[in-house]
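Novice: Dropping a prediction and its sequence here:
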Amino acid sequence: MRYVDLPAHGGPEVMRLATGPLPQPRPGEILVRVEAAGVNRPDVAQRQGTYPPPKDASPVLGLEIAGEVVALGEGVTDVEIGAHICALANGGGYAEYCTVPATQALTFPKGYDAVKAAALPETFFTVWANLFQMAGLTEGETVLIHGGSSGIGTTAIQLAKAFGATVYTTAGSAEKCAACMDLGAARAINYKAEDFVEIIKEETGGKGVDVILDMIGASYFDRNLQILAKDGCLSIIAFLGGSTVEKANLAPIMVKRLTVTGSTMRPRTAEEKRAIRDELLAEVWPLIESGEVAPVIHAVLPFDQVVEAHRLMESSEHIGKIVLKLG
């Protein structure tokens, strides 16, 4: 099979197509002929050397795939050969064949092809786990989603709105803000031209928001605490603005009884990921099949343009997902 080799860490140009043997499914795994693979920020971080794969995972990049099941590992009984599935992979997605735990596979939503299905797993697993399971966002609450035009952001806006929350978001241009509004945000804040702290205070009458989903990290930490409502929750999922906070006023945490939490998906156990998968199928797949929620796909690039795909991701010029198409 062809796969994307990473002989050294560095810029996008270090990646190259190579040929190697097909992976073999271990007990509980399925082998998938990959038709499309999503491109995500963790892929960029792994390429740069800051997000290493777990010891038992494939070193090949790629955390979400869609395609046809062609072999079953020992003990797999709930997936059939020939089924078309999308899946959250622990690694190995940038390849013509990939093994994934069967418990992390989801059937294609009705009417979806591989490209659209490949844009689902990573962002939907992440948003569901962090925004709903951990931060506990519920109907009637308010949420601020940073990076609203990203793959995570476009997913979070739609899901939060679908489950009855009022959504505010930040983005870096008028075009991106307009896209966020089209997806259901009540107010999109251009962080390059506006102060999101002041805007949120105005929008909420000084109360603040109940939940913040943040991928920026250190550079937003103090300001995030300022605009959380009492008993609010800050959920951190990435550190695009750094991971070390040099100065912050922690008093709001005590005064307002705030919760600060966060997670990464890759180190979670198989059972934790299965629980997320099961809730997605029960709670979110019907919304996707009805058309109320859908992945926003910015670009679909052929497999041999993986370098260009990573350059596009790092440019932050995209709105929504970037997908590689194989075959």
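Specialist: Happy to help now that I have it.

Novice: from here on, contacts and neighbour counts on C-alpha atoms
Specialist: Will do.

Novice: buried set for stretch 86-97?
Specialist: Going by neighbour count (16 or more other CA atoms under 10 Å), the buried part of stretch 86-97 is 86-97.

Novice: starting at the chain centroid, how far to that stretch?
Specialist: Centroid separation for stretch 86-97 versus its chain: 15 Å, with CA atoms, centre = their mean, to the nearest Å.

Novice: Ok, stretch 34-42 next?
Specialist: 11 Å.

Novice: ok, and for it, which residues are buried?
Specialist: Result for stretch 34-42 [16+ other CA under 10 Å]: buried residues 34-42.

Novice: what does it contact?
Specialist: Residues from elsewhere that reach stretch 34-42 (CA atoms under 8 Å, 6 or more residues apart in numbering): 51, 62-68, 93-98, 114-115, 118-119, 122, 309-310, 313, 321-327.

Novice: again, but for stretch 141-160
Specialist: Stretch 141-160 is contacted by residues 123-124, 126-127, 131, 137, 164-171, 176-177, 179-180, 183-185, 209-216, 293-296, 318-321 when judged by CA under 8 Å, 6+ apart.

Novice: how long is that stretch from one end to the other?
Specialist: Stretch 141-160 has its terminal residues 9 Å apart, counting by CA to CA, to the nearest Å.

Novice: ok, second structure coming up, stack it against the first:
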Amino acid sequence: METNSMEAIVLEAPGPPEALQLRELPIPVPAPGQVLIRVKAFGLNRSELHTRLGLAEGVTFPRVPGIEATGVVAAAPAGEFAPGQQVMAMMGGMGRTFDGGYAQYTCVPAGQVIPFRSDLDWAVLGAVPETLQTAYGSLTEALDVRPGQTLLIRGGTSSVGMTAAVLAKRLGITVLATTRNEAKAAALKGIGVDHVLIDDGAVAERVREIFPDGVDNALELVGVPTLPDTLRAVRKHGVVCFSGMLSNEWIVKDFYPIGYLPRGVRLAAYGGDANDLPQAVLQEFLDAVAAGEAVVPLDRTYRLDQIAQAHADMEANRAAGKLVVLP
């Protein structure tokens, strides 16, 4: 018997993890230019934590959160994709201005959808979209990394940090990555990180013990509290890319560039969209994972009715890698 309803997570207003409520909603009906996706997996992102905490701009409630989803096409009225085709969707207002991926079905603009083909588990595939897009964009568009260079990743056990390390190692880059938790060091070593630094707030000093002139590039994923120290870890004419805010702080108060930026160090930023992850890059990465040449940093999975626990784990930084829900 066919049903027109689905399970979804609804956030009526900002609040604690328990504010994320499992509800039954009608399955969305896609208009031309939209794609209805049967969600097989979705990853958790700090962006959704910001939404739940009331820190995100432009969000209206009630809302089904989720800035990404992975699954198969259920319907595409204008024919952009074929029913059953494997796809990933992300960004473009998902989970903020319209209902997102925390559901069994999600309806998104066709421009936010990237097709792929893979026999990898849905849990693994669900960890990929936003992490790969952010890591790839940060390394290419913002940092313009080159083989043989050195890269510091501040916030190394985040899913983006671990994915950036995997991509950087595949390019022949020497990777330094930080974690505040010594128990997570093994996870970083396991994906090929060359130097694991325990982050006590003063990482620049230890970076310069290894590379006296500083590293070529740095990826800042913790946010404003660690940014000055990260800048001090980079060589003259090196680049720091600000792409994340695990600290939930992303605005530098009373920013005075001459006093804030070490002489000659360049500060860039990256915030991307589905259009910034080329389909060929996604497919090549998935093929590399399938061949054992790359790894997806999947920490653990949850059922849809475990969303409150998943958010609590994300908020408490209990993971080394991505948290994924299988609806």
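Specialist: Everything's here; your move. Quick caveat: nothing in here was measured; it's all calculated off a predicted structure.

Novice: Give me the subset of the contacts of stretch 141-160 of the first structure lying in helices.
Specialist: For the contacts of stretch 141-160 of the first structure, the ones inside helices are 123-124, 126-127, 176-177, 179-180, 183, with DSSP state H as the criterion.

Novice: if we can go back for a sec, narrow the contacts of stretch 34-42 of the first structure to just the buried residues.
Specialist: For the contacts of stretch 34-42 of the first structure, a burial check counting by 16+ other CA under 10 Å picks out 62-68, 93-98, 114-115, 118-119, 122, 309-310, 313, 321-326.

Novice: if you look at the residues you listed, which of them are in strands?
Specialist: Counting by DSSP state E, those place 64-68, 97-98, 321-325 in strands.

Novice: from the residues you listed, which is closest to Ile189 of the first structure?
Specialist: Nearest to Ile189 of the first structure among those, counting by CA to CA, is Lys321 at 20.7 Å.

Novice: just the strands in the stretch 151-300 of the first structure please.
Specialist: Taking DSSP state E, counting those that start in this stretch as the criterion, the stretch 151-300 of the first structure carries its strands at 166-171, 187-190, 209-214, 228-236, 259-262, 297-302.

Novice: Could you tell me where the fifth one falls in the second structure?
Specialist: Strand 259-262 of the first structure falls opposite residues 266-269 of the second structure when the two are matched by TM-score structural alignment.

Novice: One more: the third one?
Specialist: When strand 209-214 of the first structure is aligned against the second structure using TM-score structural alignment, it corresponds to residues 215-220.

Novice: can you put the strands of the stretch 151-300 of the first structure in TSV and add mean neighbour count and distance to Ile253 of the first structure?
Specialist: Formatted as TSV, the strands of the stretch 151-300 of the first structure follow (neighbours: other CA atoms under 10 Å; distance: least, CA to CA, whole Å):
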stretch	mean neighbour count	distance to Ile253 of the first structure
strand 166-171	25	21
strand 187-190	24	24
strand 209-214	27	13
strand 228-236	23	9
strand 259-262	16	7
strand 297-302	16	37
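
Novice: Distance to Asn249 of the first structure for the ones you listed - can I get that in CSV?
Specialist: Formatted as CSV, those follow (distance: least, CA to CA, whole Å):
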stretch, distance to Asn249 of the first structure
strand 166-171, 22
strand 187-190, 24
strand 209-214, 17
strand 228-236, 13
strand 259-262, 14
strand 297-302, 38
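
Novice: quick one: what's aligned to Thr99 of the first structure in the second structure?
Specialist: Using TM-score structural alignment, Thr99 of the first structure pairs with Cys107 in the second structure.

Novice: On the three-state scheme, the closest residue in space to its match that isn't next to it in sequence is what?
Specialist: Among residues not flanking Cys107 of the second structure along the chain, Leu36 sits closest, at 4.4 Å (CA to CA, 6 or more residues apart in numbering). Using DSSP: H, G, I helix; E, B strand; the rest coil, the structure places Leu36 of the second structure in strand.

Novice: In the second structure, what stretch matches the longest helix seen in the first structure?
Specialist: If you go by DSSP H, the first structure has its longest helix at helix 151-162. Using TM-score structural alignment, the residues of the second structure aligned to helix 151-162 of the first structure are 159-170.

Novice: Flag every buried residue along that stretch.
Specialist: Neighbour-count burial for stretch 159-170 of the second structure, counted by 16+ other CA under 10 Å, picks out 159-169.

Novice: before we move on, what about stretch 214-230 of the first structure?
Specialist: Residues of stretch 214-230 of the first structure classed as buried: 214-222, 224-230 (neighbour count, 16+ other CA under 10 Å).

Novice: Isn't Leu221 of the second structure up against Val240?
Specialist: No: using CA atoms under 8 Å, Leu221 of the second structure is not in contact with Val240, being 10.5 Å away.

Novice: neighbours of the closest residue to Pro26 of the second structure other than its chain neighbours, just the number please.
Specialist: Among residues not flanking Pro26 of the second structure along the chain, Ser5 sits closest, at 4.3 Å (CA to CA, 6+ apart). The number of residues packed near Ser5 of the second structure is 14, by other CA atoms under 10 Å.

Novice: Let me have the ones in strands among the buried ones among the contacts of stretch 34-42 of the first structure in a markdown table, extended by distance to Val260 of the first structure.
Specialist: Below are those laid out as a markdown table (distance: CA to CA, whole Å):
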| residue | distance to Val260 of the first structure |
| --- | --- |
| Glu64 | 28 |
| Ile65 | 31 |
| Ala66 | 34 |
| Gly67 | 37 |
| Glu68 | 40 |
| Tyr97 | 39 |
| Cys98 | 35 |
| Lys321 | 27 |
| Ile322 | 30 |
| Val323 | 32 |
| Leu324 | 35 |
| Lys325 | 38 |
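
Novice: Against Cys233 of the first structure, how distant is the most far-flung residue of the first structure relative to its centre?
Specialist: Among residues of the first structure, the one most distant from the C-alpha centroid is Val255; the distance is 31.9 Å, by CA atoms, centre = their mean. Distance of Val255 of the first structure to Cys233 of the first structure, computed by CA to CA: 13 Å.

Novice: And for Met1 of the first structure?
Specialist: Distance from Met1 of the first structure to Cys233 of the first structure, counting by CA to CA: 45 Å.

Novice: just Ala251 of the first structure next, same as before
Specialist: In terms of CA to CA, Ala251 of the first structure sits 15 Å off from Cys233 of the first structure.
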